[in-house]
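Asks: for reference, the sequence and a predicted model appear below.
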Amino acid sequence: MIGSRFVALACFFAFTAISAPPQHAAVKSAVSLTPAVVEAGSPELIVISTPNAKSISSEWLGKKIEFFQRGETWIALAGVDVEGAVGPSTLQISVQLANGGPLDLSQTIEIHPAHYRTGALTVQPKFVEPGPEEQKVIAADADLKVKAFATSAPEPLWHGSFRAPVLAQPTDSFGTRRMFNGKLASIHKGMDFRAPKGTVVRASNSGVVVLARPLYYEGNCVIIDHGLGLYTVSMHFSQIDVHEGQQVATGDKLGLSGATGRVTGPHLHWAVRWEGAYLDPGKLLRLNLDAIR
């Protein structure tokens, strides 16, 4: 349903026009979000069609949104964290016109709650109450992840729609409140695929590998930077076949699925992160981005 709303680049120019303020009465612009109904955890394709724009500055939910240009169309992939607050929010958009001053296209965006379930899992006790030595490893891992997410490419590295990383059945586990050994540990911020050990894991889109190594909770982990603050994170590999700094294209082999780290059995955990916000991978996969090249 999401993809049907965005099937070709021509659709960019079909959105309802918004009249500019009096000082720019001749300028007509359109702003669109897909999916149109914004939920907590939702990735959002933001498209602005405006002539004579030299640059766009934007902020939403305390995060800066970076747009890239295709003709008279400006595009961004952003989103709302799975634990984000619901209710009205302000999407601030300021367009700097080539032949004039700024044009304000700010909008009020209603964020709706998403309904997730609660699940119970049993894992090794060291993954629920890690000891002092494990705590040192976890702290070192946290530093590695901060560095991996610190600097994203200043342009989009992805091309077209994102693809599932494995040929396996996904679960509806994103957003699940997870109880480990009877204790509430976290909200599940990724999608799990029922991938037997040794299933080939592929890059869901093009980008640069910024982390490829074992971590305490994640097991063997691969993080790919897709540019402009967007990352995908794959966990629990039995084997990693890429290295940090490597450029990958959509479909390139990253490694083999497994059961390393905090798991109950072999599977692939796949997460989508934008500017620190974790987004629903299933909704990203349903976004039709093939018109954007």
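Replies: Cool, got the structure.
Asks: from here on, just use CA atoms for contacts and neighbour counts.
Replies: OK.
Asks: which ones are touching the spatially closest residue to Ile223 that is not a sequence neighbour?
Replies: What sits nearest to Ile223 in space, not counting adjacent residues and going by Cα to Cα, 6 or more residues apart in numbering, is Val233, at 4.5 Å. Residues near Val233 by Cα atoms under 8 Å, 6 or more residues apart in numbering: 221-224, 269-273.
Asks: need the three-state assignment for Val233.
Replies: strand (DSSP: H, G, I helix; E, B strand; the rest coil).
Asks: what's near enough to touch Thr232?
Replies: Thr232 makes contact with 223-226, 270-273, according to Cα under 8 Å, 6+ apart.
Asks: which non-adjacent residue is nearest it?
Replies: Using Cα to Cα, 6+ apart, the nearest residue to Thr232 is Val272, at 4.6 Å.
Asks: element containing that neighbour?
Replies: Here Val272, judged by DSSP states H and E, is contained in strand 268-274.
Asks: give the next helix or strand downstream of that strand.
Replies: Next helix or strand after strand 268-274 toward the C-terminus (DSSP H and E): strand 277-279.
Asks: flag every buried residue along the helix or strand that that next one is followed by.
Replies: Using DSSP H and E, the helix or strand that follows strand 277-279 in sequence is helix 281-286. The neighbour-count check on helix 281-286 (16 or more other Cα atoms under 10 Å) flags 281-282, 284-286 as buried.
Asks: take this one as well and set it beside the first:
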Amino acid sequence: MSSAPEAALPPSPFATADVYIRAADEAGLLSRIGRLPLVAGEYREPATGELQCLVEHADPELLAHAPRMLDVLFRRFPDCAAAVVRVPAHITPHPVLRPLHTYLRHTAAPPPDDAPACDLVDIDHAADHSHRDQDFVGRWLTRALHDAAVDRGHTPDESGVEDSVHRLLAAPDRRSLLVRVPGRPDPVGHATMLTDAHDDVSDTRFVELVDILVDDSSLRRLATERLVAACARTAAALGLPLVGNVSHPLHDGGADPAAEIVAALRRQRWTPTHVYRHAVRPRP
């Protein structure tokens, strides 16, 4: 028996801002296909080294007729191996654009910070963790970037991954929460946030949940729930939305393995805001 369809999404609060369009025009990135506007430029993905045509805004009519748009873009950007197109979550584009990253906003009310103590796990909120703890965070972030690249069929660019992790760890607004288990000397998981992130396209400040990972499978669900609750409280205290993302692995037809994760998050009051979608350059 098939499940009922998901409710339609409302227009995203992360919609393209007029100030972004003006800035893109001044930078020479705003162009048109016919009379329809789009903002596109070259971007090298650091974890894979892939040169992409990144489209941060496209008119909905272009999204509905994406093969024509892609044909124009690949001729304009002949060195790009793929196009990555930002699509508002409430818009369903032409199926040639396949999901790459789905961004979701946490819309549930954050739980109060008076939950009873848990004997199984503790969330360490310390601002300054030890060097050993920071090494664990660095390794978890490296694994996340590594796995995402492999899932998309790429060989990770080791120097690009290392540089990305270094920049994350050095970011002044980076905050990592650690999962500790009584009796164990080392953390078993983390949530890492950027507490002063800015989405240029919508001109929106937000708290970005960069990564959650819990190594101990027996504690994963409980620890993840407590990490998300702590991140939600952090964002609420700052008066900012909490936004995370789900990476979609490369798959040949059939069901998207990440769609089930997105559906589960929606049931937990995460609402999709926008999706970066991907299309490879056709072979000659």
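Replies: The structure has been received and is ready for your questions. What you see is a predicted model; the values in this text were computed from it and never measured.
Asks: please state their TM-score.
Replies: Scored against TM-score structural alignment, normalised by the length of structure 2, the superposed chains reach a TM-score of 0.27; 118 aligned residues with a Cα RMSD of 5.6 Å.
Asks: just to revisit the earlier point, neighbours of the residue nearest to Thr232 of structure 1, just the number please.
Replies: When neighbours are defined as other Cα atoms under 10 Å, Val272 of structure 1 has 23 of them.
Asks: what does Ala139 of structure 1 give?
Replies: Neighbour number of Ala139 of structure 1 under other Cα under 10 Å is 11.
Asks: which among the contacts of Thr232 of structure 1 end up buried?
Replies: Using 16+ other Cα under 10 Å, the buried ones in these are 223-226, 270-273.
Asks: hang on, the earlier thing: ok, of the buried residues of helix 281-286 of structure 1, which one's closest to Pro88 of structure 1?
Replies: Using Cα to Cα, Leu284 is the member of the buried residues of helix 281-286 of structure 1 that lies nearest Pro88 of structure 1, at 22.6 Å.
Asks: returning to that earlier point: could you dump the contacts of Val233 of structure 1 into a markdown table and include distance to Ser29 of structure 1?
Replies: Below are the contacts of Val233 of structure 1 laid out as a markdown table (distance: Cα to Cα, whole Å):
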| residue | distance to Ser29 of structure 1 |
| --- | --- |
| Cys221 | 43 |
| Val222 | 40 |
| Ile223 | 37 |
| Ile224 | 34 |
| His269 | 40 |
| Trp270 | 36 |
| Ala271 | 34 |
| Val272 | 30 |
| Arg273 | 29 |
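Asks: out of those residues, who's nearest Gly207 of structure 1?
Replies: Closest to Gly207 of structure 1, out of all of those and judged by Cα to Cα, is Ile224, at 6.0 Å.
Asks: how far away is the closest one from Val233 of structure 1?
Replies: According to Cα to Cα, to the nearest Å, Ile224 of structure 1 and Val233 of structure 1 sit 7 Å apart.
Asks: now do Ala140 of structure 1
Replies: Per Cα to Cα, Ala140 of structure 1 is found 18 Å from Val233 of structure 1.
Asks: same thing with Ile138 of structure 1?
Replies: From Ile138 of structure 1 across to Val233 of structure 1, the span is 17 Å (Cα to Cα).
Asks: can you give me the helices in the stretch 151-284 of structure 2?
Replies: Taking DSSP state H, counting those that start in this stretch, the helices of the stretch 151-284 of structure 2 run over residues 158-170, 220-238, 259-267.
Asks: longest helix anywhere in structure 1?
Replies: Using DSSP state H, we find that the single longest helix of structure 1 is helix 132-148.
Asks: output the contacting helices and strands for it.
Replies: Contact here means 3 or more Cα pairs under 8 Å, 6 or more residues apart in numbering; DSSP states H and E; on that basis helix 132-148 of structure 1 packs against strand 207-215.
Asks: show me what the strand it packs on is packed up against.
Replies: Short answer (3+ Cα pairs under 8 Å, 6+ apart): strand 207-215 of structure 1 packs on helix 132-148, strand 219-225, strand 247-248.
Asks: adding distance to Lys63 of structure 1, write those out as JSON lines.
Replies: Shown next, in JSON lines, are these (distance: least, Cα to Cα, whole Å):
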{"stretch": "helix 132-148", "distance to Lys63 of structure 1": "17"}
{"stretch": "strand 219-225", "distance to Lys63 of structure 1": "18"}
{"stretch": "strand 247-248", "distance to Lys63 of structure 1": "27"}
